[in-house]
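K.L.:
Sharing a model that was predicted from the sequence below.
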Amino acid sequence: MGLNGPVASGRTANADVTVVGSGPNGLAAAVVCARAGLSVQVFEAQPTLGGGARTLPDPEFPGVSHDICSAVHPLALASPFLAEFDLPARGVRLETPEVSYANPLPGARAAIGYRDLDRTAAELDDGRSWRRLLGPLVRDDAAVVDLLLGDKRSIPANLIAAVRIGLRLLEQGTPAWRTLSGTDARALFSGVAAHAISPMPSLVSSGAGLMLATLAHTVGWPIPVGGSQAIADALAADLVAHGGIIVAGQEVTEPPAGVTLYDTAPTALLNIYGDRVPPRYAKALRRYRFGPGVAKVDFVLSGDIPWSDERLANAPTLHMGGTREQMADAEREIAAGRHPEWPMVLAAVPHLADASRIDADGRRPLWTYAHVPSGSTVDQADRVMRIFERFAPGFRDVVVAVRSVPAARLAEHNANLVGGDIGVGGTTLLHALAGPTPRINPWSTPIPRAYLCSSATPPGSGVHGMAGYFAARTVLRREFGIKRMPSLTP
């Protein structure tokens, strides 16, 4: 897997804009600039493009492909940037399952988040509280996206809806989160909130939970056919169609000429610019802290997972952290630098929505993350298997191969993931609002003609392209005097 067609070798020394890093945000920034009429070049250190949206073949069973970072993409349809870009119109098939996500529970039936809000509530012990929390947001999901994926500097278009969302943020981000009733409903929401990899309750986890749970009942949680790479490939193809140049397998170690956008960890600027970084900014970057990490464990399976609760057989996305209390305890442990016995595990079974992920011999991938302390060197494969065995006795019998990457080694696949932090240090409330260092414009830096567009800048992590979009908007206005954003439609 990986984009091979539109990748060019060589370099345009006088390009108007250089983008370092080809993750979704870097490609989004490059697409916006190219469509504005600028000459653009993108450099990617890895041999394949996509950053957090890459898909690669299994080393032993090439008919099975693994998503290297992200696997399921509710924001592929909901993100304002990707909605206007219109992935389906560009040939990217996004299959949306009936079940958005599920949360197995010890000693009880699993909690299931269907795309249908009413069906979800009907199966919960107290569906009324689920409807109360999410019903108004589902009816106004555009306001949810506007607030949580916005630039955090503009007045929300719908102030009444913003207040409604804000009250729920406070409710689920503080000890008041007990207003959501029922063990199953609390676990169901907490599993979604855990995508933020933040102590719970917190405003960061609450924001992630509200946005993703809302989208689960509106656009759903789609899976791209062929893997996440399809999203990166569509962005790259559009860039090349507008004159952009992409160079893979080349690390940038010196400042490029002209304006540069960095889809990198902020600390990368220290290595690239050296003593040219202003002293106060250099000090701030040296003090930059990355968050907890994830250990990646990919499996190749010979057949279906033998779930005890048969309804889980229809769930392509799984939150396997147990109850709300167990998840909160585990997140506190990793924040303190300890490995919990039962870590929060996120899993995806993409073949349930995309049959092309099954090879000729019936083998298929299983994608998992386990939350761990930053920089953990511990292999989590056995722990993840034990968690699956808890809810699917005999799981080990269908495991053909295990591909395990501890958090400390994730940066080998993507230099942004320092210590295994898939949020690039951006999953704190301060960073979500102000960026990696407090600045009026968080996509700018005090380094002349250097800008940041990675997940370390607002609105934070996720395959949505919005950080790249906002960074490109800043560049167009400040560097080129272009105030009108270009159309993104095919």
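P.N.:
Nice, thanks for sending it over.

K.L.:
switch to C-alpha atoms for all contacts and neighbour counts from now on
P.N.:
Noted.

K.L.:
so who does the residue nearest to residue 356 when sequence neighbours are not counted touch?
P.N.:
Spatial nearest neighbour of residue 356, chain neighbours left out: residue 226 (6.7 Å); criterion: CA to CA, 6 or more residues apart in numbering. Residue 226 makes contacts with 354, 356, 357, as judged by CA atoms under 8 Å, 6 or more residues apart in numbering.

K.L.:
Quickly find the element holding residue 226.
P.N.:
Assessed by DSSP states H and E, residue 226 sits outside every helix and strand.

K.L.:
related to what we said a few turns ago, PyMOL command to pick out the buried ones of the contacts of residue 226?
P.N.:
A single PyMOL command selects the buried members of the contacts of residue 226 (16 or more other CA atoms under 10 Å):
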select buried, resi 354+356+357
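
K.L.:
okay, the contacts of residue 226 in CSV with distance to residue 160 and secondary structure next?
P.N.:
As requested, those are exported to CSV (distance: CA to CA, whole Å; DSSP: H, G, I helix; E, B strand; the rest coil):
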residue, distance to residue 160, secondary structure
354, 39, coil
356, 44, helix
357, 44, helix
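
K.L.:
Take this one as well and set it beside the first:
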Amino acid sequence: MTDVTVVGSGPNGLVAAVVAARAGLSVRVLEAAPTLGGGVRTAELTLPGFRHDVGSAVHPAGLASPVFRRLGLLDRVEWVVPEVSYAHPLDGGRAGIAWRDLDRTVDGLGSAGPAWRRLVAPLLARERGVVQLTGSQLLRVPRDPVAALRFGLRALEQGLPWLWDRRFAGAGAGPGGDGEAAEALLAGVVAHAGPMPSLASAGAGLLLAMHGHGVGWGFPRGGSQAIADALLDELRERGAEIVTDAPVQRLAEVRDSRAVLLDTTPALLLREPDLPAGYRRALERYRYGSGVAKVDFALDGPVPWSNPLVGRAPTVHLGGTRAEIAAAERAVHAGRQPGVGGAPRHPYVLATQPSVLDPTRAPAGKHVLWAYTHVPAGSTFDATELITAEIERFAPGFRDLVLASASSSAADMARRNANHVCGDISAGALSLAQLVKRPVVSTAPWRTPIPGVYLCSSATPPGPAVHGMNGWWAARLALRERFGR
């Protein structure tokens, strides 16, 4: 009998497996896909020699993760940490630039700079406390009440519709003003988590903005696969069994283990006929969010941004002003696709250009670009032209550099990864309710009512991002309850 079986080889599943293996337990990892890594895979999706991240590309939460630090991933993976964490171009060649150096960012934002400092600097001063607060679940008493208060007040400010306009109101928030650039810079990170204003997206955006001036928005040299490979190397060294092309349809297939950790959505549990009725109802009420449509580009040269500083940022947020981005995200939330029909003209686009700092990602002189836009759940929409046009808006001539592209609709994303339900890469909608109830309200939400079975995916606290915390909490709970360790 195997001590621990982990279903799924995403970062949370692999972290859980390593924790169990380090405890001296026998471990088996089952992966449905033919390749390992889940959301941190890297592959040649367009042309030979062009290495694209299949899922996540940039990992500020990874650099800040106490688990990654404890497991040695910050040393075993070669991280590229840019001077410019992210950029947000605007029409007319203007741009908001989030340097890792907070002072440099403040200077670049002109009259809105002091307001930006007052927003971010108090969080940076309690960075460890903010990470501890957001790295577990909201039902726990915060270790650093001051950090919790500072973070909470700012999330309320940016998450409530009658407050979110006030921060930069006195700094030229109109067209062409410094406040407009600062608002857009913040909107770009908030929109990672969906519609705005909302408390959940505001909290996620503030955490990302803090990391931009703290640990930085780093990524592994060679691609995100390096994170999975480092964890897999340790598992193999410790004798773990790792099996690909091994989908699990029912828990009966893995009940020969003393503990089972599921790096999956709750959907697998809903197939169990003996699931307690109350828990089943809770899982049935669990909601998934909008999907993403992703496009990978192989380029003949660097993106010709109108503002050269944008070319120094591996991560770029597109979509224009905060008002434009908010309108686009509201449309998606309502089931309409920006750029189509009567929906807003411009979409929000998250783009990553890792080859500006990592030449291993493409042949000499060539580049890769990773980009996605939010779309209605389950959409079959091909976003290639929509994303191309939005990049061209801020980088005239981009279209002429495209050598090849690979498009994945939300429906494609769901087919390739069962955790991406209807194209939702967060394994569940990000709302305040579902940050508390993820997937159930509990002081130990990783535990299921089925003895020995635990959830360790992004459908549990602390939610999505590549940080391994979900797997860490679930594995610790399983070790204590099933093995007395």
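P.N.:
Thanks, I have the structure now. What you are looking at is a predicted structure, and each value in this text was computed from that prediction instead of being measured.

K.L.:
Could I get the TM-score for this pair?
P.N.:
TM-score for the superposed chains, counting by TM-score structural alignment, normalised by the length of the second structure: 0.93, backed by 463 aligned residues with a CA RMSD of 1.4 Å.

K.L.:
Show me what the residue nearest to residue 356 of the first structure aligns to in the second structure.
P.N.:
Counting by TM-score structural alignment, residue 226 of the first structure corresponds to residue 222 in the second structure.

K.L.:
do residue 159 of the first structure as well
P.N.:
Applying TM-score structural alignment, one finds that residue 159 of the first structure aligns to residue 145 in the second structure.

K.L.:
Now do that match: how many residues are near it, please.
P.N.:
The number of residues packed near residue 145 of the second structure is 13, by other CA atoms under 10 Å.

K.L.:
Residue 110 of the first structure and residue 467 of the first structure, how far apart?
P.N.:
Note on residue 110 of the first structure: its distance to residue 467 of the first structure, by CA to CA, to the nearest Å, is 35 Å.

K.L.:
Can you pick out the residue with more neighbours from those two?
P.N.:
Set residue 110 of the first structure next to residue 467 and count neighbours by other CA under 10 Å: residue 467 wins out with 33 against 23.

K.L.:
how about the more buried one, what's its partner in the second structure?
P.N.:
So, by TM-score structural alignment, residue 467 of the first structure is matched to residue 470.

K.L.:
Check residue 214 of the first structure too.
P.N.:
Aligned partner of residue 214 of the first structure by TM-score structural alignment: residue 210.

K.L.:
and what of residue 83 of the first structure?
P.N.:
Match for residue 83 of the first structure (TM-score structural alignment): residue 69.

K.L.:
try residue 379 of the first structure
P.N.:
With TM-score structural alignment as the criterion, residue 379 of the first structure pairs with residue 382.

K.L.:
what's the answer for residue 34 of the first structure, then?
P.N.:
Mapped onto the second structure by TM-score structural alignment, residue 34 of the first structure lines up with residue 21.

K.L.:
just residue 424 of the first structure next, same as before
P.N.:
Under the alignment (TM-score structural alignment), residue 424 of the first structure pairs with residue 427 in the second structure.

K.L.:
mind listing what its match touches?
P.N.:
265, 288, 419, 420, 421, 457, 458, 459, 464.

K.L.:
Which one of those sits in the busiest neighbourhood?
P.N.:
Highest neighbour count within the contacts of residue 427 of the second structure: residue 457, with 32 neighbours (other CA under 10 Å).

K.L.:
contacting residues around it?
P.N.:
For residue 457 of the second structure, the contact set (CA under 8 Å, 6+ apart) comprises 12, 13, 262, 263, 264, 265, 427, 463, 470, 471.

K.L.:
and if you look at residue 56 of the second structure?
P.N.:
By CA under 8 Å, 6+ apart, residue 56 of the second structure lies in contact with 39, 40, 224, 466.

K.L.:
next one: residue 83 of the first structure
P.N.:
76, 77 are the contacts of residue 83 of the first structure under CA under 8 Å, 6+ apart.

K.L.:
do the same with residue 482 of the first structure
P.N.:
When contacts are counted by CA under 8 Å, 6+ apart, residue 482 of the first structure is found next to residue 476.
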